[in-house]
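*Asks:* dropping the sequence and predicted coords here.
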Amino acid sequence: MVSRADVLAFLEAKLAYEIDVVAAAEAQADGTAVVVDTRRQSSWDQGHVAGALHLPKDALDAPLGWLPGDRILIVYGWGPGCNGAAHTAQRLLLEGFDVRDMIGGYEYWVRNGLAVGRGSQVTHRAPDPLVTHVETHQLSAD
């Protein structure tokens, strides 16, 4: 049986390591963090977190000195069912970077209506009311 202390330690570590998409957007906006997309090139080309750096798995063997060492690196993959960001995070942590994993990944970034880059364009989709941090109000016909 797992003790309460073990579960609490696990949850504290999880909360220290993971960041949700809203907090990630805020950290990116205030300059304390840089968002890093860990998906393959074809996924990046379809759309990515606006302002993110691209570090696909096949580039992890190259030198990583081009990444900013003075800010938190927030890594993400496709969504909750993808662990590609965890592999990248492991490598970055071993290299001495301060890393967080963005829970929900790109899927929840988009579903929250946050800025998406594709080529030179930045767009926002309407937030999904099931997951959004934004208050949505329906207009009544009264």
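*Replies:* Okay, I see it. These numbers were taken from a predicted model, which means no experiment stands behind them.

*Asks:* C-alpha only now, for contacts and for neighbours.
*Replies:* OK.

*Asks:* residues contacting the residue nearest the centre of the chain?
*Replies:* A centroid search over the chain (C-alpha atoms, centre = their mean) returns Met102, at 3.3 Å, as the residue closest to the centre. Contact analysis of Met102 by C-alpha atoms under 8 Å, 6 or more residues apart in numbering lists Glu18, Ile19, Asp20, Val21, Ala24, Ile74, Val75, Tyr76.

*Asks:* identify the spatial nearest neighbour of it, chain neighbours not counted.
*Replies:* In space, and not counting its chain neighbours, Met102 is closest to Ile19: 4.9 Å by C-alpha to C-alpha, 6 or more residues apart in numbering.

*Asks:* ok, the one you found to Tyr108 distance?
*Replies:* Per C-alpha to C-alpha, to the nearest Å, Ile19 is found 12 Å from Tyr108.

*Asks:* here comes the other one, which I'd like you to weigh against the first:
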Amino acid sequence: MTSAVTTVPAAPSDLARAHFAAEFTFETDCWDVHDALSKQPDFVLLDVRSPALFARGHVPGALNLPVGKIVRSKLEHWPQETVFVTYCAGPHCNGAAKAALRLAELGRPVKIMAGGITGWLDEGFAVARDGEAA
């Protein structure tokens, strides 16, 4: 008897390895971002939600750059090889993916922070609020 899980067989190990290894080139997680921000981060973290949502709480050190504002001129002061990490509300939001696509279209290296601000809060990490030091 098979379940809904096993009706479609798992991929062969070589394909699974390639698939899961590739995922790390596209995304990172809240723990790794938190750890990197506590040191000397080698990326720019972009909160791509609205300014109002950013003001209510964001990852400390993140810059607010909504998807519609991601244009070449806003990125000019960062070297071309600068890695950007985008996040939005969380798994129910595709804003981080839209922002990542836009950055990639502009020729910039980019990853998504899986889980977004929801994942950040789920991990118990603090947020900064408008008017507080990031």
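*Replies:* Cool, the structure landed. Just so it is clear, the structure is predicted and the values come from calculations on it, not from any experiment.

*Asks:* re the thing from before, and the residue nearest to Met102 of structure 1, what pairs with it in structure 2?
*Replies:* Counting by TM-score structural alignment, Ile19 of structure 1 lines up with Thr28 in structure 2.

*Asks:* quick one: residues contacting the equivalent of Ala97 of structure 2 over in structure 1.
*Replies:* Under the alignment (TM-score structural alignment), Ala97 of structure 2 pairs with Ala86 of structure 1. Neighbouring residues of Ala86 of structure 1 by C-alpha under 8 Å, 6+ apart: Val75, Asp101.

*Asks:* pretty sure Ala86 of structure 1 sits in a helix.
*Replies:* Yes. The assignment for Ala86 of structure 1 (DSSP: H, G, I helix; E, B strand; the rest coil) places it in a helix.

*Asks:* distance from the longest helix seen in structure 1 to structure 2 after superposition?
*Replies:* Secondary structure of structure 1 per DSSP state H: the longest helix is helix 4-17. Superposing on structure 2 and averaging over aligned pairs (mean C-alpha distance after the TM-score superposition for structure 1), helix 4-17 of structure 1 comes out at 2.2 Å.

*Asks:* contacts for whatever helix or strand comes next after that helix next, please.
*Replies:* The helix or strand immediately downstream of helix 4-17 of structure 1 is strand 18-19, counting by DSSP states H and E. Residues from elsewhere that reach strand 18-19 of structure 1, judged by C-alpha under 8 Å, 6+ apart: Ile74, Arg100, Asp101, Met102, Ile103.
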